[in-house]
Structure formats: structure tokens, C-alpha cells
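> model this:
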Amino acid sequence: MALTIATWNINSVRLREPIVLDLLQQEGPDVLCLQECKSPAEKIPLEGFRALGYGHVIARGFKGYNGVAILSRRPMEEVCARPMCGREDARHIAGRVEGVTIHNFYVPAGGDVPDRAANEKFGHKLDFLAEMRGWFEAERPERAVLVGDLNVAPREDDVWSHRQLLKVVSHTPVETEALEAVRAAGGWTDVTRRHLPEGKLYSWWSYRARDWDAADKGRRLDHVWATPDLAEGASESRILRHVRGWEKPSDHAPVFATFET
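Model prediction:
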């Protein structure tokens, strides 16, 4: 049975409910994982999602910041919501659909200065990635998918200019090495790059650009990974770049992958 999973940093699910509904209507993923919902779980606008068949929802969140949610049109049970780095800050939730565990992460952005000593936010980001690595070393995942805004563009062709971004948070060597350590610890396969192995590939374009599409100074911050038992059956990956151009958009585009379960 095919299972299509999408991940999207929505940058306020209440503000951008109309485009979430548009995506669900036009693309119909079986599961949609959202990050940066910026809403308490009880105030996520579920009525419209349920009307489209997405009646299974798990979420954690706060007003105005962070927050993760998983919407599914197939039965789903909550697995866990891990308080990463000892903080109850709604950056992880996991559910199980059709025997597949889906981890939804929102890794801290890390601020503007790539120096732990000078920037507490950067230190938090590195600690978060280290805890992810330790978790998956201790509990090797099986039949699992990991998605989310991981806030790291790991490859040289995951950014518009490798040379110019080497000292910019999200593409520094310490971050890319930390993310690779997480991936290796869990035996995860980067499904997006497995299907789209060559060339520049982005999922985020800054709001600061006057014309984001023409400037095209993007980064691939949003990821879909899978354990080997599922990665072999992954049949398609897509980044829906055009969604970045919808009315009142998020600065991220949705990333899709389909698995044979």
C-alpha cells in the first residue's frame, strides 16, 4: 500500500489555514506534517481539515512560536512527543500510521552568529542535534520516517552559494557534520536526494528577497528521511516550489515522498 507523506513549515497554521486547505485539496497526501504552527494544539483550525478527510490529528504547540502537528486521513496513534534538550517547547511529535512511525521535528534555527560561546541559540541547535544523534544511537529506528524543518542545508548543492554560505547559520561545517551524524546514527536515508540526486535543490527562500523566484537564493532546510526497510520502497519525491508563490505564503515549500508500506 502506498503512503504519501508531506512536510511543511507553515509559519502559522491559523494565519495560513487557506493554503493548507488548498494543498490538501490539490495534492491529497495521506499525511501532512507541519512545523512552526504557532498555535496551541486546541486552537488549530481542525474543522476544515476534517471536512477534507483529515480526521486524525496529533499536535503540540504554543501561541506565537514553535509547534508541530501531524494530520492524517488514515488512522493514527500518537507515539511520543519528546521534550528535546529538557525543554517542553513543542519541537517534536511522532505518530504511527499503517505500521510506520513518523517523526516530525522542528530543529532550532540557531540565530545569526555561528558561535556557541557568543550565541546561546546556536548552542541550543547543536545540543538539539546531538540529542537526536544520541537518541537514534540508543534506539535504532525501524519502519520509520523522519521529516521536518531541520534547519540545516547539508550539501553544497543544497544552497545557492556554498562558498558564500559557509559561515552562515544553516550551512556551516559544524552544523552539516552534526546533521550527518544524526542521519548516520539512525541509519536514515535522505529520501529526497535519493530520488533527486543531482543539481541545486531548495525548500526555503527568504521573505527578505524582493523577488524570491528571480533571485533564487534558496536553501534545502526541509527533509524527508527513512529507515532502510522503507527507503527501498520509496517511489517518488517532490518539492512543490510553486507553493512558495501562493498568496500569503510560508517562506518554505512542502516536500513530498511516497512509500510502499
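> From here on, just use CA atoms for contacts and neighbour counts.
Will do.
> ok, the closest residue to residue 215 other than its chain neighbours - how many residues close by?
Counting by C-alpha to C-alpha, 6 or more residues apart in numbering, residue 215 lies nearest to residue 209, which is 7.1 Å off, once chain neighbours are set aside. Residues lying near residue 209 (other C-alpha atoms under 10 Å) number 12.
> Residue 209 against residue 218, yeah?
No. Counting by C-alpha atoms under 8 Å, residue 209 stays clear of residue 218, with 10.2 Å between them.
> residues contacting the closest residue to residue 161 other than its chain neighbours?
Among residues not flanking residue 161 along the chain, residue 217 sits closest, at 8.0 Å (C-alpha to C-alpha, 6+ apart). Contact analysis of residue 217 by C-alpha atoms under 8 Å, 6 or more residues apart in numbering lists 159, 160, 161, 205, 206.
> List the contacts of the fourth one.
By that I understand residue 205. Residue 205 touches 212, 216, 217, 218, 219, 244, 251, 252, counting by C-alpha under 8 Å, 6+ apart.
> In strands only, show me those residues.
218, 219 (DSSP state E).
> Show me which of the contacts of residue 205 are buried.
Neighbour-count burial (16 or more other C-alpha atoms under 10 Å) applied to the contacts of residue 205 gives 212, 217, 218, 219, 244, 251, 252.
> how many other residues sit next to the residue lying closest to the fifth one once chain neighbours are set aside?
In other words, residue 244. Closest residue to residue 244 apart from its sequence neighbours, by C-alpha to C-alpha, 6+ apart: residue 253 at 5.3 Å. When neighbours are counted by other C-alpha under 10 Å, residue 253 registers 25.
> cool, and residue 57?
Residue 57: 23 surrounding residues under other C-alpha under 10 Å.
> Let me see the contact set for residue 125.
Contact analysis of residue 125 by C-alpha under 8 Å, 6+ apart lists 107, 108, 109, 110.
> Buried residues, the strand or helix carrying it. List them.
Using DSSP states H and E, residue 125 sits in helix 120-138. Buried residues in helix 120-138, counted by 16+ other C-alpha under 10 Å: 121-130, 132-134, 136-137.
> before we go on, could you also do this sequence so I can check it against the first one:
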Amino acid sequence: MTRTSIASWNINSVRARIGIVEKFLREDAPDILCLQETKVECGLFPKDMFEKLGYKHIITNGQRMHHGVAIVSKVPLADVRKYDWQANGEARHVGVTLPSGVRLDNVYIPAGGDIPDRELNPKFGQKLDFLGRMIEWSGVLGEPTILTGDFNIAPLESDVWSHKALRDVVSHTAVEIEILAKLQAASSWVDLGRHFIAAPTPLYTWWSYRAKDWEASNRGRRLDHMWATPDLLERASAHRIVQPARSWERPSDHIPLVTEFAF
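Below is the predicted model:
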């Protein structure tokens, strides 16, 4: 077995923020990087920088101006799978198989709009339905699998800056937390973030652009996650977030998270 590091980052436009992606890859050098919200069609994905740094294996599920996911890797990727859980053409899920036989799935779950009510806000219903279809998918997985990405849900009280203030705000409502728990139970997924950084320690991966000083106010949420099926837990050795990235030039409102594995 060899050390393999897997990173995940909602970059909020890979072309607009290619400079900080390069900075991250040069400084942290993960073996694999899963990107969400790439906002670029597959044919226009900026491959040159990645290939220059040794990321020769690039799989994209892209869309013009919206959504989009990609996996860039120093190791070969096989068995590419793309899923459209809403049957509406949105590019939100791509999966591959690593040389070790481990599956890696990268997902960008819909944010769900501003009103946590299916009747008043169709986007919220779409989010719940997206997760419902992922629960069906998760329930029949047969291989060791890593699921990562922007889940757009902060499930624990210590995953948000204020449970009291946010319990009726989309991303931290009871109905979202409940359906995410059903997804987690469908394959007995291990939440690696909380396995290595246990609650009630605060842990955030997103800070709003609206904050004048995001670091001082620290009104964060843990919207980004990395899960693994139980058969991979003993192969995971560390998990961390790269919080300084939130202060880099033209930052994403999300930061990268990185897990180290042996396989």
C-alpha cells in the first residue's frame, strides 16, 4: 500500500480561480483533487495547468456557467460514471475507480434556495429529491467507496456558528439533517471529518462572501464533507481543512479539505 491523499474543494469557477487552485496544488500536492462548481463545459476545462503539475488524468462533468464537477489525478482513473439525479441535465456527480479498486464519487448537492419549504420553494424540493435518489444509489453499493464534495448541509450543531440562528435556515434545517442521516445510513458511511475532528469541536468549510471580515466574525458552516464506507476506515490516517485558502486572492467561499489514505 502507498500513501494517497484526496482533496475536495468547491472552487466556485475553476477558470476564474485557477491561480489559487495552482497555489493549492503546489503547496499541498494531493494525489487527487475533486472539484465542485467548476462552471465550465468539459471542452473548455483548463487542463494545461493541471497537466503541467503532473495531474495527467482529468475527468470532467461540466456545464456552461453553472454547477459542474471534476476529478484531476496523478494516478490513473477508470470506470467513469456520471449521474443526473434530477434528470434535468445539471452536472453534479461524477465517479471513477482508482487503481486500488476503490470507488471515488464527487458530488455537488443543490443548495436548495432560501425557503425550507417544498411547496413555497421548488428548489428545496429538488434538493430533497436529489438526496432521495442518492440514498437509493448508496444502498446498493458493493465496493469500497469514498464519497466527497459539497453536500450543502451542515448536520451537527458544532458544524455551524450558531445552531439557534440557523436551525430554520436552509443547510441546517431538521428535514435536511434527517435526509442526510438517511443517506449516511444507507451504506453506513463514516464521516471522516468528524472521525478525526470530533464534535463538539467547531469545524467549518464555508464562510459567506457577505461578511466584511469573515475571519473575525467566523460565521462558518461545514457544508463540505468526505465520507468512506466502513471497510476503508482503517486505511484513513488523517483529515484536515485548509482554512488559509479562504484568505487567498479572489478566494472561493469554500476551502479545501484533505484526507490521507493508504491504498
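> Return the residue of structure 2 aligned against the residue nearest to residue 244 of structure 1.
Superposed on structure 2 with TM-score structural alignment, residue 253 of structure 1 falls opposite residue 255.
> any idea how far residue 149 of structure 2 is from its match?
Here residue 255 of structure 2 is placed at a distance of 11 Å from residue 149 of structure 2 (C-alpha to C-alpha, to the nearest Å).
> Give me the common contacts of these two.
Shared contacts of residue 255 of structure 2 and residue 149, defined by C-alpha under 8 Å, 6+ apart, are found at 9, 10.
> residue contacts, the residue nearest to the spatial centre of structure 2?
In structure 2, the residue lying closest to the centroid (C-alpha atoms, centre = their mean) is residue 149, at 1.3 Å. Counting by C-alpha under 8 Å, 6+ apart, residue 149 of structure 2 touches 8, 9, 10, 34, 35, 36, 106, 107, 108, 224, 225, 226.
> And the closest residue to it other than its chain neighbours, which helix or strand is it part of?
Excluding its sequence neighbours, the residue lying closest to residue 149 of structure 2 (C-alpha to C-alpha, 6+ apart) is residue 107, at 4.9 Å. Secondary structure assignment for residue 107 of structure 2, by DSSP H and E: strand 103-108.
> Could you do residue 193 of structure 2 as well?
Using DSSP H and E, residue 193 of structure 2 falls in helix 192-196.
> Which residue ranges of the stretch 1-150 of structure 1 form strands?
Taking DSSP state E, counting those that start in this stretch as the criterion, the stretch 1-150 of structure 1 contains strands spanning 2-9, 31-35, 56-62, 65-72, 76-80, 92-97, 100-106, 144-149.
> Which one (most neighbours) among the contacts of residue 149 of structure 2?
Going by other C-alpha under 10 Å, residue 36 tops the contacts of residue 149 of structure 2 with 30 neighbours.
> give the contact list for that residue.
8-12, 67-70, 92, 106-108, 149-150 are the contacts of residue 36 of structure 2 under C-alpha under 8 Å, 6+ apart.
> Go again with 10 Å.
8-14, 61-62, 67-71, 91-93, 106-109, 148-150 (C-alpha atoms under 10 Å, 6 or more residues apart in numbering).
> quick one: it from residue 236 of structure 2, how far?
Computed as C-alpha to C-alpha, the residue 36 of structure 2 to residue 236 of structure 2 distance reads 22 Å.
> and the nearest residue to residue 59 of structure 2 once chain neighbours are set aside, how many residues sit next to it?
Closest residue to residue 59 of structure 2 apart from its sequence neighbours, by C-alpha to C-alpha, 6+ apart: residue 71 at 5.2 Å. Residue 71 of structure 2 is flanked by 24 other residues according to other C-alpha under 10 Å.
> ok, now which ones touch the aligned partner of residue 71 of structure 2 in structure 1?
Applying TM-score structural alignment, one finds that residue 71 of structure 2 aligns to residue 70 in structure 1. Going by C-alpha under 10 Å, 6+ apart, residue 70 of structure 1 touches 5-7, 31-35, 54, 56-60, 76, 78, 93-95, 102-104.
> Identify, from the buried residues of helix 120-138 of structure 1, the entry nearest to residue 115 of structure 1.
Within those, proximity to residue 115 of structure 1 (C-alpha to C-alpha) peaks at residue 122, which comes in at 6.4 Å.
> looking at the alignment, what does the closest one pair up with in structure 2?
Checking TM-score structural alignment: residue 122 of structure 1 goes with residue 124.
> now stretch 236-247 of structure 1, how far from the centre of its chain.
Here stretch 236-247 of structure 1 is found 14 Å from its chain centre; the criterion is C-alpha atoms, centre = their mean, to the nearest Å.
> Is residue 12 of structure 1 in contact with residue 43, as I believe?
No. Look at residue 12 of structure 1 against residue 43 with C-alpha atoms under 10 Å: they stay out of range, at 11.5 Å.
> Overlap in contacts, those two.
What both residue 12 of structure 1 and residue 43 touch, as defined by C-alpha under 10 Å, 6+ apart, is the set residue 63.
> of the two, who's got more company?
The neighbour comparison of residue 12 of structure 1 against residue 43 (other C-alpha under 10 Å) goes to residue 12, with 21 against 13.
> any idea what that one aligns with in structure 2?
Under TM-score structural alignment, residue 12 of structure 1 pairs with residue 13 in structure 2.
> quick one: contacts for the residue nearest to that match when sequence neighbours are not counted?
Among residues not flanking residue 13 of structure 2 along the chain, residue 38 sits closest, at 4.6 Å (C-alpha to C-alpha, 6+ apart). For residue 38 of structure 2, the contacting residues are 9-17, 45, 60-70, 91-92, by C-alpha under 10 Å, 6+ apart.
> cool, residue 190 of structure 2 as well?
With contact taken as C-alpha under 10 Å, 6+ apart, residue 190 of structure 2 is in contact with 146, 147, 184, 226, 227, 228, 229, 230, 231, 232, 233.
> ok, now with 7 Å
Residues near residue 190 of structure 2 by C-alpha atoms under 7 Å, 6 or more residues apart in numbering: 227, 228, 229, 230.
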